[in-house]
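# here are the coordinates; sequence isn't available:
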């Protein structure tokens, strides 16, 4: 049995049994359902309510048959394969029609996981495509879209969007080799050769290029050595670079080899350090975007992760990309836009979008004594409210 499918069937069955439950599901949208036939049915039921269907005014506990048949007729205009018998399957799948908000919450939770997964896949695809074309615009656009989706889903779920690191941290996986790895490694070697040959060129890149931007860890460590020499104001040449590498243990632990140092120090040192640094940064940005997208997708595919935690962990996974993006904009002379503060829900009555998130957290009035034989009613104020969801 698929829990999400059962929840979709149950929420539709509850509305077919009790049209008044739609008033408690204003925060649920048709596209939150996974199956197209369920999307069409929920949209049809909403349209019937908005059109003032007679079933909503019926005083009987059982809605008229026209409520079901009209919903099927309306939904059939937008989806194929819906039979007249299927609504009865939905009704039988609903244990309690008054539990519709809880079933709807389950549907919304599944939609959140599904939406984040889809946008993470698009970000990964855009990053890979940009890496092949030597561009970054597609990755940056889809990163903005994913961030916007996370902020919107946080408001729908009723939580504050803020980056939170997973605890414990996710298992580190081996990163995939960069696209056009040979060209990337060549750009990195050329840049290092220029910096060794013309030490003053460090001033062109030191403000925004970091060792982690190099795809080859050995190249990143060499750049770290050059940065240390530059920071201390010491001369930079092949001998001082070799000595700095040795002092850091890079030769002893095998991070660097004599052949690598020789190839870089004896390489052609002509070229623009700034232009080569931008090539390294471009590769770093698309590589980081792909890594962040994989991390977000891995989080979204974990069905045990609550939506609030999923959203905040996903925002944290996008943090490294935000850092690289800021430095990329600095390298290109474009200051990063000021961060936008997340929208806060107005005070007073919770908006319709967050009623699902608050449904099981809000104390409800106790049933009358007649509803619970042999027991005295417990005032709602005597029960401590839940701590909420994350």
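Nice, I can see it. The model shown is predicted, which means the values in this text are computed figures rather than measured ones.
# C-alpha from now on. contacts and neighbour counts both.
Will do.
# could you pull out the helices for the stretch 101-250 of the chain?
Remark: helices assigned in the stretch 101-250 of the chain by DSSP state H, counting those that start in this stretch are 137-157, 181-197, 202-205, 217-232, 238-247.
# For burial, what's the neighbour tally of the nearest residue to residue 116 once chain neighbours are set aside?
With CA to CA, 6 or more residues apart in numbering as the measure, residue 300 is the residue that lies nearest to residue 116, at 6.2 Å, once sequence neighbours are left out. Residue crowding around residue 300 was assessed by other CA atoms under 10 Å; the count is 26.
# before we go on, here's another structure to hold up against the first:
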């Protein structure tokens, strides 16, 4: 009877080789096991910086035990046995031969600080990738309670990770990432199309509200035709021209918006069905735009972290540029959703700065100057 292979037997070729940082971790651990005195030169990393639980457990054990006397350590393996016992409390599969193999693969123990810096850099990459993935997932999952607030909280957490990496690896000139980033994806969403049409219709019916919604930009629309019609509305209101479906149609004609799929009758029908208030639909359009921007930012940063050629310095520069794009849309979102009290407070603050009285000066003397007393 033929022997049935185990599920994973014969499939060893499908197991991916370890990442380069795995070998760096082995070299660092071997250096510290061979000469524990090098631990004082290792900074910037903890057990969580290692890519495997076994490596993290060994580093934690080495760090928790007092360094042995160099002479005694060269004569016996008592300290190595203590490290193994301590590490086994977290990972039971560790063996003494494994520790000796780590010592054997270490090229130069005195290079321990360089190995630690490499591990710190790869840990920064993993942290940034995880934060970007959480942001992308949160932005796309509408089941989260208070979805918008939760997503923005994740964006803040990602920014904190970038700041921390920047403090560890300050960027320098010429450190732009060379990674090709994904193009923005705008999926066809019937709800988004309907909301944009309702916004255009209600804004045409209430043009006085358009001037108050400067926080909404043509780029927030998912349909180029809708973006062009919004630009037409803005142009008419800024010129204080009459606004109705016919005047918007005429402005759209001058902007080259008419054509197949945008016939005059269709545009007139689109602009003639107002429901609700322009502010409500504009906020809906901007919210979708903000979530789309957040997802794209997350994917851009993930692309940086997936490229092994991207250095920590380049990760910082690329991530900050991506977050700057998000900040611009986020600022407009805050303007749109600020409460009347907040908006009034902001307006008063700006007005006070603009009309601030000059500093008080000593009053001018109107009478003859007082005579100086003789000394």
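Everything's here; your move. Quantities reported herein were computed from a predicted structural model and do not represent experimental measurements.
# hang on, the earlier thing: make TSV out of the helices of the stretch 101-250 of structure 1 and add mean neighbour count and distance to residue 280 of structure 1.
Formatted as TSV, those follow (neighbours: other CA atoms under 10 Å; distance: least, CA to CA, whole Å):
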stretch	mean neighbour count	distance to residue 280 of structure 1
helix 137-157	20	16
helix 181-197	21	6
helix 202-205	17	11
helix 217-232	18	11
helix 238-247	16	21
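# Those into TSV, with extra columns for distance to residue 94 of structure 1?
What follows is the helices of the stretch 101-250 of structure 1, written out as TSV (distance: least, CA to CA, whole Å):
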stretch	distance to residue 94 of structure 1
helix 137-157	24
helix 181-197	55
helix 202-205	63
helix 217-232	57
helix 238-247	69
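# right, so of those helices, which gets closest to residue 113 of structure 1?
Evaluated over the helices of the stretch 101-250 of structure 1, closeness to residue 113 of structure 1 peaks at helix 137-157, with 10.0 Å, by CA to CA.
# on that earlier part again, may I ask you to confirm that the residue nearest to residue 116 of structure 1 is in contact with residue 110?
No: using CA atoms under 8 Å, residue 300 of structure 1 is not in contact with residue 110; the gap is 9.9 Å.
# Average offset of the host helix or strand of residue 71 of structure 2 relative to structure 1?
Assigned by DSSP states H and E, residue 71 of structure 2 belongs to helix 70-75. Here helix 70-75 of structure 2, set against structure 1 after superposition, deviates by a mean of 4.9 Å using mean CA distance after the TM-score superposition for structure 1.
# Please state the offset of that helix from the chain centre?
How far helix 70-75 of structure 2 lies from its chain's middle: 49 Å, per CA atoms, centre = their mean, to the nearest Å.
# in it, what counts as buried?
residue 73 (16 or more other CA atoms under 10 Å).
# Can you pull out the residues in contact with it?
For helix 70-75 of structure 2, the external contacting residues (CA atoms under 8 Å, 6 or more residues apart in numbering) are 35, 37, 79.
# Let's have those residues in JSON lines, adding secondary structure, neighbour count and distance to residue 313 of structure 2.
Putting those into JSON lines (DSSP: H, G, I helix; E, B strand; the rest coil; neighbours: other CA atoms under 10 Å; distance: CA to CA, whole Å) gives the following:
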{"residue": "35", "secondary structure": "coil", "neighbour count": "19", "distance to residue 313 of structure 2": "31"}
{"residue": "37", "secondary structure": "helix", "neighbour count": "17", "distance to residue 313 of structure 2": "30"}
{"residue": "79", "secondary structure": "helix", "neighbour count": "19", "distance to residue 313 of structure 2": "38"}
